[in-house]
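Undergrad: I'll drop the sequence and a predicted model, then ask my questions.
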Amino acid sequence: MTAETVMSMSYQAMKIALAMAGPALLVMLAVGLIISIFQAATQINEMTLSFIPKILSMVLVLALTGPWLIGLMVDYIRQLFGSIPTLIG
């Protein structure tokens, strides 16, 4: 196994991790921003006001993107397992 293959595999793994975490993180960022603007405007500083909508949005995003995320991970693992013989020899 050469350094080029290791770097290629690392790049691909980071790309898959970013693609899987990206949608949930972006939605959480948007919901957090909206809630913080609401809290600043109304001066309500309740912790559950920021926590519960973030959890609900995370559940919704994972429910909507779950099949795509599983398919993405299964394709990556199949490709990784398929390349094992070429990496060994």
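TA: Perfect, I can see it now. Numbering: from 1, shown residues only.
Undergrad: can we go C-alpha only for contacts and neighbour counts from here?
TA: Fine.
Undergrad: which residue is nearest the centroid of this protein?
TA: Per Cα atoms, centre = their mean, the C-alpha nearest to the average position across the chain is that of Ala21, at 0.8 Å.
Undergrad: Please identify which helix or strand holds that residue.
TA: helix 3-42 (DSSP states H and E).
Undergrad: List the buried residues of the next helix or strand after that helix.
TA: Downstream of helix 3-42, the next assigned helix or strand under DSSP H and E is helix 47-82. Neighbour-count burial for helix 47-82 flags 50, 54, 57-58, 61-62, 69, 73 (criterion: 16 or more other Cα atoms under 10 Å).
Undergrad: Included below, for side-by-side comparison, is a second structure:
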Amino acid sequence: MLTPDIAVNIITHAVQITGLIVCVLVVPSLLGGLLVAIFQAATQINEQMLSFLPRLLITLTMLIVAGHWILRTLSELFIESFRQAGGLVG
């Protein structure tokens, strides 16, 4: 039977996994953007492409590097959710 405690645990676990995956993709891009912003401030180069392209490349690189782990983690989350759903119905 699905109780509020079980529902909160399921949702909490899903949000934690989602937050972890987002951090893996976004934090390196933020750090790269910070380095580019510092470089732009030091050299007074105000080019928008210079700030966008490195962040895009970092995000794509992280998708390539961590893509297998992300898919495996999401697969485990969904498999676990469906297993729990079978036991919680009825």
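TA: Yep, it's here. All values reported here derive from a predicted model rather than from experimental measurement.
Undergrad: rewinding a little: quick one: the residue nearest to the centre of structure 1 and Met28 of structure 1, what's the gap?
TA: 11 Å (Cα to Cα, to the nearest Å).
Undergrad: try Thr48 of structure 1
TA: 15 Å.
Undergrad: same check, this time on Ile52 of structure 1
TA: 11 Å.
Undergrad: Against Trp68 of structure 1, how distant is Ile84 of structure 1?
TA: Taking Cα to Cα, one finds Ile84 of structure 1 at 25 Å from Trp68 of structure 1.
Undergrad: re the thing from before, pull the contacting residues for the residue nearest to the centre of structure 1.
TA: By Cα atoms under 8 Å, 6 or more residues apart in numbering, no residues touch Ala21 of structure 1.
Undergrad: let's see 10 Å
TA: Leu69 (Cα atoms under 10 Å, 6 or more residues apart in numbering).
Undergrad: Alignment lookup: it to structure 2.
TA: Residue pairing (TM-score structural alignment): Ala21 of structure 1 is matched to Val22 of structure 2.
Undergrad: Please list the outside residues in contact with stretch 53-69 of structure 2.
TA: 21, 24-36, 70, 72-73, 75.
Undergrad: same thing but 8 Å
TA: Against stretch 53-69 of structure 2 from outside (Cα under 8 Å, 6+ apart): 24-26, 28-30, 32-33, 36.
Undergrad: Farthest pair within the residues you listed?
TA: The two members of the contacts of stretch 53-69 of structure 2 with the most space between them (Cα to Cα) are Val24 and Val36, at 19.3 Å.
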